[in-house]
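Peer 1: Take this sequence and fold it.
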Amino acid sequence: MLHASTLALAGLVSTAVAETVHGVVVFSRHGDRTTKHFGAQVLTPLGAQQCFQVGSEYRARYFASDSPHRINGISEFQHVAAQVWASAPDQSILLGTATSFLQGLYPPLGDIQASDVSMQLANSSSVSNPLSGYQYVTLHGINDDSPETVWIKGDDDCPVVAAASADFKTSAEYKSRLASTRDFYRSLYPLVHEIYLSADNLSYAKAYDIFDVINVENLHNATSPARNVTADQLFQLRTLADSAEFGLNYNNSQPARSLHARTLAASVLSHLNETVNSAGQNPKFALLAGSYDTFLAFFGLANLTAASPDFFGLPDYASTMAFELFTPGAAFDKDDLHVRYLFKNGSTGAIKSFPLFGSGKADCVGRLCQRHAAARPEHRGGVVQRLPERGRLLRRVQQRRQVRRGCHVVCCWWWRDDSVLSRGGSIAVLVVMAVAILGNLIWAAMWLVRRKGGRRRRPLRGWERPSKRAQPSDKESV
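Peer 2: Okay, the predicted model is just below:
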């Protein structure tokens, strides 16, 4: 029996070792920051450390030579620009988040590979990079008015998402919580009387704002009355903020409410597609920095709440989710590609895999394959999830791109195999196709040409162009 068990264990180990990771896409939330209540929030030193720590953990998983999950062919010590892509909206918090993460991903060479720090010049002298061989990993910042922001923050300034989210406040669920929690919120006024004018300003309508204020004050301000909050009160505040923000970002009967999750999924698919089209060469690792609202929308859209009720809640600071492209064997086989979904809650949680779309498979979303045959509804851009042969199309939106005040709609297809569902081993696979990428690039190019070629209008004499100011919103996101 012992011999049989040993053989079985060896078989499991050999299967795990045989897997080869070819590419990874990571989406990260920012680290600890100052409160959003007053606007102009910034990443704190604690937040930068959290993101650095998370980046270091991903380095240990995907870059270390002794890791079973090491990305095939990735440079372990020295940054190679073609292998890594990083992008964040042009917001100081998100740019700082990505920068701190990348510092953990590729630390100064002097700390990890001292022999590569300096270079020899022709006159026999040597010179080193500043800061003990600090590595300058390229980070692509995206302007707020760029069409490319849709892939990371698809809900910003989008009237479709805003209207759908506003419907949550007309629901019976929202009205019930608003009434049942009124006394609880009013009882917290002594903790925040220096910030809110009266107890009447405290209600479930501001669930996230109130939680954010008390949580930040409790952590950073030693003299704040918010330090008197009890653990039970803080837990209740967090739970109510969870329910409010999830309701604003996802509803199964209203797909527009989670539009930003679809655009993120399209971005992930696009990055994985680049890796597949290069036969696993480059890029190998992509980092996107965004906001918690996109996390919540994706949790709902991908049915992660069926895997764990924790996905109904807000992700902690510096949380990440990753999409791991791998093959069961060592060779790069386009007909046998798989994607694994992983989530890490905050800087202290473990990197864990979860099943998507109710598949019940804890280690794999589904198989990806390259189709060279005539285009089919589920095939765009070379990479698709392999669908059941008798898959029935549940919902299909024709390919199109809507541009409305910066709001882009990316098409999605939902497939289901009824025979598989009836056996209880259901695989409901969401395939989000990035069919609008080329159109968006062309549109962006034309927009830039018109912007550069157009006549510059001078402001009226004696007046300056107004600067952007933070506007209050029911749907907070950073």
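
Peer 1: CA only for contacts and neighbour counts going forward, please
Peer 2: Noted.

Peer 1: can I assume Arg416 is in contact with Arg395?
Peer 2: No: contact status for Arg416 versus Arg395: not in contact, 9.9 Å apart, counting by C-alpha atoms under 8 Å.

Peer 1: Neighbour count: the two, which is higher?
Peer 2: Arg416 (20 against 11; other C-alpha atoms under 10 Å).

Peer 1: to compare against the first, here's another:
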Amino acid sequence: MAASDSTILGVVILTRHGDRAGFYQDPITYTASSTVITPLGAQQEFQLGQHLRSLYLNATSPSFITGVNDTLVDQTQIHVRADAGGELGVIYDSAVALLQGLFPADTNYTTDLANGTVVTGALGGYQYVPIESVEPANDVSLEGWTSCGAFDASTTAFYNSSAFAQKRNESAAFLSQLPPFLDGRPVTLENMWNIYDFMNVQSIHNEAFSKALPPTFLAQALTLASWHEYGVFTSPQLDGIGNIAGRTILPQILSELASIANASDPLKLAYQSLAYKPFFSLFNMTGAAEQNPLLTGVVPYAAAMALEVRQPLAGGEPVVRLNFKNGTGEEFVTYNFLGASDDVPLSTLVNHVNPALINSTAAWCTVCSNTQDRGCGALALAASKASGGHHQPIGPVGAGFLGAGLTLAVVLAMLAVLAFLGMLTVGRGRAKKAGSTHSRVIFPLVP
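Peer 2: Okay, here's the model as predicted:
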């Protein structure tokens, strides 16, 4: 469907963070060490925000969002979330930088005082866009893979597979040449992400390293790292544990798409700042990677996916268009998905992924066989109290129905315990202020 055949109602944007200092993540659990964004990374995200503004908040653009306030931030029209997990401030700071480009300072950001004075916002009308900081300890939606025993077991099984053994043999000659460039890091295929990440960071920030590294080595390392990470963060089965990054983020994405498609809902633009992992699962679960093999690679810094909600001029239900920008210096490209050769009806996307969704903390605890971390301990305690002290395991949530199979008494007990522990907020969580440390928890609802 050509742009002229539809109008754009809004967009859900997913971006990878900008350039950062090096860090390490465990090859099995993917538990990550903290790192910091660089000035280059902040600039990359700011420029990405400017580019997004030129597309969606520019009245002369064919992708201008119908009815959006393109000057001053209307907080009812935008919803922003940022992963506050393993890479800590890098992802959150990337969101701040992007929003500076998306909604730049505006001298019309003023207030009239009772004494007749007109005051312009600080820094020439700098606009403060609320950002929901998503802490993985309380909310599983943006980092479904951490503290998940089933995911760890799946990763180990991948490392023990015949395909991995074959790739290890194929890459042995190349890996044997890398020790002089890795400052003592283990040179194994299992550690391939950390190998590539170190080489990439050093190539950007260390002139001596960049000059010493043979010209093909970084590209070869990226190819191996992409194969490695795609194998870890995807599954052939839609509801496979390798897809957990997509299975936990998709409920929020679908909710935002539905809000944009709903004429009575003011939401126009939803933005989530992420690590690279969910992109693998999302491209796999939607079939986009199958139709477009380019999408099996590691997405670079400041890459962006834009899921546009469009209304066909000929009528009918809203459709979704998948656009992807493969890092800085690239333009957005439209990619087909779900086997289609055109935009996909929103209901088709929902019906396809719905059986695999992990819609609640309770469901995640069950899938990951976790009874202690990320709210699972509180849920287990609540269930035990509700059953008179005898533990009743919480069964899987079926086909997108949140909390199906749980009794009202169990849910009320959960709420009481979570509230007592200070872990619970009620509501959609659409407008958390920047700098807030308060996070919502996904928990089952009663059908």
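
Peer 1: And the TM-score between them?
Peer 2: Once the chains are overlaid, their TM-score stands at 0.77 when taken by TM-score structural alignment, normalised by the length of structure 2; 383 aligned residues with a C-alpha RMSD of 3.3 Å.

Peer 1: can you pull the buried residues of the helix or strand containing Leu381 of structure 2?
Peer 2: Using DSSP states H and E, Leu381 of structure 2 maps to helix 376-386. Buried residues in helix 376-386 of structure 2, counting neighbours by 16 or more other C-alpha atoms under 10 Å, are found at Cys376, Ala378, Leu379, Ala380, Leu381, Ala382, Ala383, Ser384, Lys385, Ala386.

Peer 1: same check, this time on stretch 318-335 of structure 2
Peer 2: 318-328, 332, 334-335.

Peer 1: Which pair of the residues you listed spans the longest distance?
Peer 2: With C-alpha to C-alpha as the measure, no two of these lie farther apart than Pro318 and Thr328, at 30.1 Å.

Peer 1: circling back: could I get the buried residues of stretch 318-335 of structure 2 as a markdown table with secondary structure?
Peer 2: Output for these, formatted as a markdown table (DSSP: H, G, I helix; E, B strand; the rest coil):
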| residue | secondary structure |
| --- | --- |
| Pro318 | coil |
| Val319 | strand |
| Val320 | strand |
| Arg321 | strand |
| Leu322 | strand |
| Asn323 | strand |
| Phe324 | strand |
| Lys325 | strand |
| Asn326 | coil |
| Gly327 | coil |
| Thr328 | coil |
| Phe332 | coil |
| Thr334 | strand |
| Tyr335 | strand |
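
Peer 1: Which secondary structure state does the most far-flung residue of structure 2 relative to its centre sit in?
Peer 2: Distance to the chain centre peaks in structure 2 at Asn115, reaching 46.4 Å (criterion: C-alpha atoms, centre = their mean). Secondary structure state of Asn115 of structure 2, per three-state DSSP, is coil.

Peer 1: what lines up against it once you look at structure 1?
Peer 2: Under the alignment (TM-score structural alignment), Asn115 of structure 2 pairs with Asn123 of structure 1.

Peer 1: Same question for Trp193 of structure 2.
Peer 2: Using TM-score structural alignment, Trp193 of structure 2 lines up with Tyr208 in structure 1.

Peer 1: ok, Val117 of structure 1 to Asn123 of structure 1 distance?
Peer 2: 18 Å (C-alpha to C-alpha, to the nearest Å).

Peer 1: State the number of residues packed around the counterpart of Leu55 of structure 2 in structure 1.
Peer 2: In structure 1, the residue matched to Leu55 of structure 2 (TM-score structural alignment) is Arg61. Look at Arg61 of structure 1: counted by other C-alpha under 10 Å, it has 17 neighbours.

Peer 1: Now the helix or strand in which Arg61 of structure 1 is found on structure 2. Mean distance?
Peer 2: Using DSSP H and E, Arg61 of structure 1 sits within helix 45-62. Its matched residues in structure 2 lie on average 1.1 Å from helix 45-62 of structure 1 after superposition (mean C-alpha distance after the TM-score superposition for structure 1).

Peer 1: Other residues contacting that helix?
Peer 2: Contacting residues not belonging to helix 45-62 of structure 1 are listed as 30-33, 67-71, 96-98, 100-106, 317-318, 346-347 [C-alpha atoms under 8 Å, 6 or more residues apart in numbering].

Peer 1: could you flag which of those residues are buried?
Peer 2: 30-33, 68-71, 96-98, 100-106, 317-318, 346-347.

Peer 1: if we can go back for a sec, could you say what helices and strands the helix holding Leu381 of structure 2 packs with?
Peer 2: Applying 3 or more C-alpha pairs under 8 Å, 6 or more residues apart in numbering; DSSP states H and E, one finds that helix 376-386 of structure 2 contacts helix 361-367, helix 408-420.

Peer 1: now with 6 Å?
Peer 2: When contacts are defined as 3 or more C-alpha pairs under 6 Å, 6 or more residues apart in numbering; DSSP states H and E, helix 376-386 of structure 2 sits against helix 408-420.

Peer 1: got a list of contacts for the helix it packs on?
Peer 2: Contact with helix 408-420 of structure 2 is made by Leu379, Ala382, Ala383, Ala386, Leu424, as judged by C-alpha atoms under 6 Å, 6 or more residues apart in numbering.

Peer 1: quick one, strands of structure 2?
Peer 2: With DSSP state E, the ranges of strands along structure 2 come out as 6-16, 78-83, 110-112, 118-120, 132-134, 269-274, 304-312, 319-325, 333-335, 344-345.

Peer 1: counterpart of the first one in structure 1, which residues?
Peer 2: Under TM-score structural alignment, the match for strand 6-16 of structure 2 in structure 1 covers residues 19-29.

Peer 1: What lies in contact with the matching stretch?
Peer 2: 71-72, 280, 284-291, 318-330.

Peer 1: residue contacts, the residue nearest the centre of structure 2?
Peer 2: The geometric centre of structure 2, computed from its C-alpha atoms, lies nearest to Leu274 (C-alpha atoms, centre = their mean), at 4.1 Å. Leu274 of structure 2 is in contact with Thr15, Arg16, Asp83, counting by C-alpha under 6 Å, 6+ apart.

Peer 1: corresponding residue for the last one in structure 1?
Peer 2: To tie it back to what came earlier, the one meant is Asp83 of structure 2. In structure 1, Asp83 of structure 2 lands on Pro89 (TM-score structural alignment).

Peer 1: Can you tell me how far its match is from Ala286 of structure 1?
Peer 2: 15 Å.

Peer 1: between these two, which one's more packed in?
Peer 2: Ranked by neighbour count (other C-alpha under 10 Å), Pro89 of structure 1 and Ala286 place Pro89 first, with 23 against 20.

Peer 1: Tell me who's in contact with the more buried one.
Peer 2: Shown in contact with Pro89 of structure 1 (C-alpha under 6 Å, 6+ apart): Gly141, Ile142.
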